[in-house]
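A.B. asks: Attaching a predicted model along with its sequence, questions to come.
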Amino acid sequence: MDSPRGDGVSVRCIETQAGLVIPLEPKDKETNTILFNGLTYKTLVSPHTGRIWLDRNIGAKRVATSSTDSSAYGGYYKFDEANVCPTGFSVPTEAEMTAETVGADVNNTTTAFTSFLKIPAAGSRIPNGVYDYVGFVVYMWTQTAVGFNGYYFYSSDIRAHFAISDTDYNFSVRCIKD
């Protein structure tokens, strides 16, 4: 019996709108702008994973111009408050953050800043309200919970890795597109 299906034929589907082809992946490094809480963020495409990220920490006035750029630190959030991303974005998982940092040769605060994410050393705000290691260390929440604690990205002048923290500490947040 003859089949109406062709052998050796492949089909590629693309999304269209009113006859216009809409690219499924952005072609430019800076792809879009998003107005959120009174600030305009741009989106960036990761050269490592192709995922889309906001160009700076939530609450930051600008993209970091150095690892100690205080206008780029953004807000400090407890783990339970860290889901502060705009609609369509979320706090990255530990695996998503690993792929863009330690999995992509980010091994200290210098390489955290020179990465495409331009991560500043914002330090943290500890539970008693005191700011700690500002300008020296990166503390950035992931959405990954470990029991009653949260997983975060840490970077100092000598190393970068992931660790577990009490959820009452206040760290920076960066958002990735869902």
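C.D. replies: Nice, I can see it.
A.B. asks: make it CA atoms for all contacts and neighbour counts henceforth
C.D. replies: Noted.
A.B. asks: any idea how far Phe36 is from Gly75?
C.D. replies: Distance, Phe36 to Gly75, by Cα to Cα, to the nearest Å: 13 Å.
A.B. asks: Neighbour count: the two, which is higher?
C.D. replies: With neighbours defined as other Cα atoms under 10 Å, Phe36 and Gly75 compare such that Gly75 has more, 18 against 13.
A.B. asks: That one against Arg56, yeah?
C.D. replies: No - using Cα atoms under 8 Å, Gly75 makes no contact with Arg56, being 11.0 Å away.
A.B. asks: Which elements pack onto the longest strand along the chain?
C.D. replies: The strand that spans the most residues within the chain, counting by DSSP state E, is strand 138-146. Counting by 3 or more Cα pairs under 8 Å, 6 or more residues apart in numbering; DSSP states H and E, the packing neighbours recorded for strand 138-146 are helix 94-100, strand 149-155.
A.B. asks: so how far is that strand from its chain's centroid?
C.D. replies: 11 Å (Cα atoms, centre = their mean, to the nearest Å).
A.B. asks: May I see the buried residues of the strand or helix carrying His161?
C.D. replies: Applying DSSP states H and E as the criterion places His161 in strand 160-166. Under the neighbour-count criterion of 16 or more other Cα atoms under 10 Å, strand 160-166 has Ala160, His161, Phe162, Ile164, Ser165 buried.
A.B. asks: quick one: the very next helix or strand once past it to chain centroid distance?
C.D. replies: Moving toward the C-terminus from strand 160-166, the next helix or strand (DSSP H and E) is strand 176-177. For strand 176-177, the separation from the chain centroid amounts to 7 Å (computed by Cα atoms, centre = their mean).
A.B. asks: From the contact counts, what lies against strand 176-177?
C.D. replies: strand 52-54, strand 89-90.
A.B. asks: one more structure, for comparison:
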Amino acid sequence: MDRNLGATQVATSSSDAASFGDLYQWGRLADGHQVRTFAVITTLSSTDVPGNANFIGTSVSPLDWHSPQNDNLWQGVNGINNPCLTGFRIPTQAEFNAEAALFTSQNQAGAFASPLKIPAAGSRRYDNGTNIATNY
């Protein structure tokens, strides 16, 4: 795969907004919530499929959209809510850390200079859904 999910092109720079893609809540399927401009609600989902396209914000630990928390939703290629294309999956933390260790520098420039061309895609605040920038 040559780009982030939801991106309209391969990154041409670390600040190329067309390459940022979508912002998923961990373990949640592609139901529309990942679009950066979708509305925010604070009602947690009690099911693995929330049934709405809103970003679910909370300030209650463990800061998850799902209650009770379910860490098994993106496991492997066939995870229940895997947003990836068929045959793809989210890398494990260990896999990502091993790749990041190869960056020429441990910052935005190093992430973009890598073969993965990782742009500064950002994230949404867990409590109110505000878009925030991150390095990689």
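C.D. replies: Yes, it's here. These numbers come from a predicted model, not from an experiment.
A.B. asks: which residue numbers in structure 2 go with the strand holding His161 of structure 1?
C.D. replies: Alignment note (TM-score structural alignment): strand 160-166 of structure 1 is unmatched in structure 2.
A.B. asks: circling back to that earlier point, who's in contact with the longest strand of structure 1?
C.D. replies: The contact list for strand 138-146 of structure 1 (Cα atoms under 8 Å, 6 or more residues apart in numbering) reads 79, 82-83, 91-94, 97, 109, 119-124, 150-156, 164, 171-174.
A.B. asks: Let's see that with 7 Å instead.
C.D. replies: Outside strand 138-146 of structure 1, the residues that touch it by Cα atoms under 7 Å, 6 or more residues apart in numbering are 79, 91-94, 109, 120-124, 150-156, 171-173.
A.B. asks: Give me the nearest residue to whatever residue of structure 1 lines up with Asp22 of structure 2, chain neighbours excluded.
C.D. replies: Aligned counterpart of Asp22 of structure 2 in structure 1: Gly75 (TM-score structural alignment). Nearest non-adjacent residue to Gly75 of structure 1, counting by Cα to Cα, 6 or more residues apart in numbering: Gly59, 5.0 Å away.
A.B. asks: Please, which helix or strand holds the one you found?
C.D. replies: With DSSP H and E as criterion, Gly59 of structure 1 is part of no helix or strand.
A.B. asks: so it touches Gly74, yeah?
C.D. replies: Yes - between Gly59 of structure 1 and Gly74 there is a contact at 4.1 Å, judged by Cα atoms under 7 Å.
A.B. asks: Distance check, Asn108 of structure 1 against Tyr77 of structure 1.
C.D. replies: Per Cα to Cα, Asn108 of structure 1 is found 22 Å from Tyr77 of structure 1.
A.B. asks: and if you look at Gly103 of structure 1?
C.D. replies: According to Cα to Cα, Gly103 of structure 1 stands 25 Å off from Tyr77 of structure 1.
A.B. asks: okay, the helices and strands packed on strand 138-146 of structure 1 in TSV with distance to Asn128 of structure 1 and mean neighbour count next?
C.D. replies: Converted to TSV, those look like this (distance: least, Cα to Cα, whole Å; neighbours: other Cα atoms under 10 Å):
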stretch	distance to Asn128 of structure 1	mean neighbour count
helix 94-100	26	18
strand 149-155	18	22
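A.B. asks: Which among those is found nearest to Phe113 of structure 1?
C.D. replies: Closest to Phe113 of structure 1 of these is strand 149-155 (Cα to Cα; 10.2 Å).
A.B. asks: Centre of the chain to that closest one, how far?
C.D. replies: Distance of strand 149-155 of structure 1 from the chain centroid (Cα atoms, centre = their mean) equals 13 Å.
A.B. asks: Just put the helices and strands packed on strand 138-146 of structure 1 in TSV and tack on distance to Leu44 of structure 1.
C.D. replies: Formatted as TSV, those follow (distance: least, Cα to Cα, whole Å):
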stretch	distance to Leu44 of structure 1
helix 94-100	12
strand 149-155	19
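A.B. asks: Nearest to Ser67 of structure 1 among the ones you listed would be which one?
C.D. replies: Closest among these, using Cα to Cα: strand 149-155, at 11.1 Å.
A.B. asks: Which neighbouring elements make contact with the closest one?
C.D. replies: Contacts defined by 3 or more Cα pairs under 7 Å, 6 or more residues apart in numbering; DSSP states H and E place strand 149-155 of structure 1 against strand 138-146, strand 160-166.
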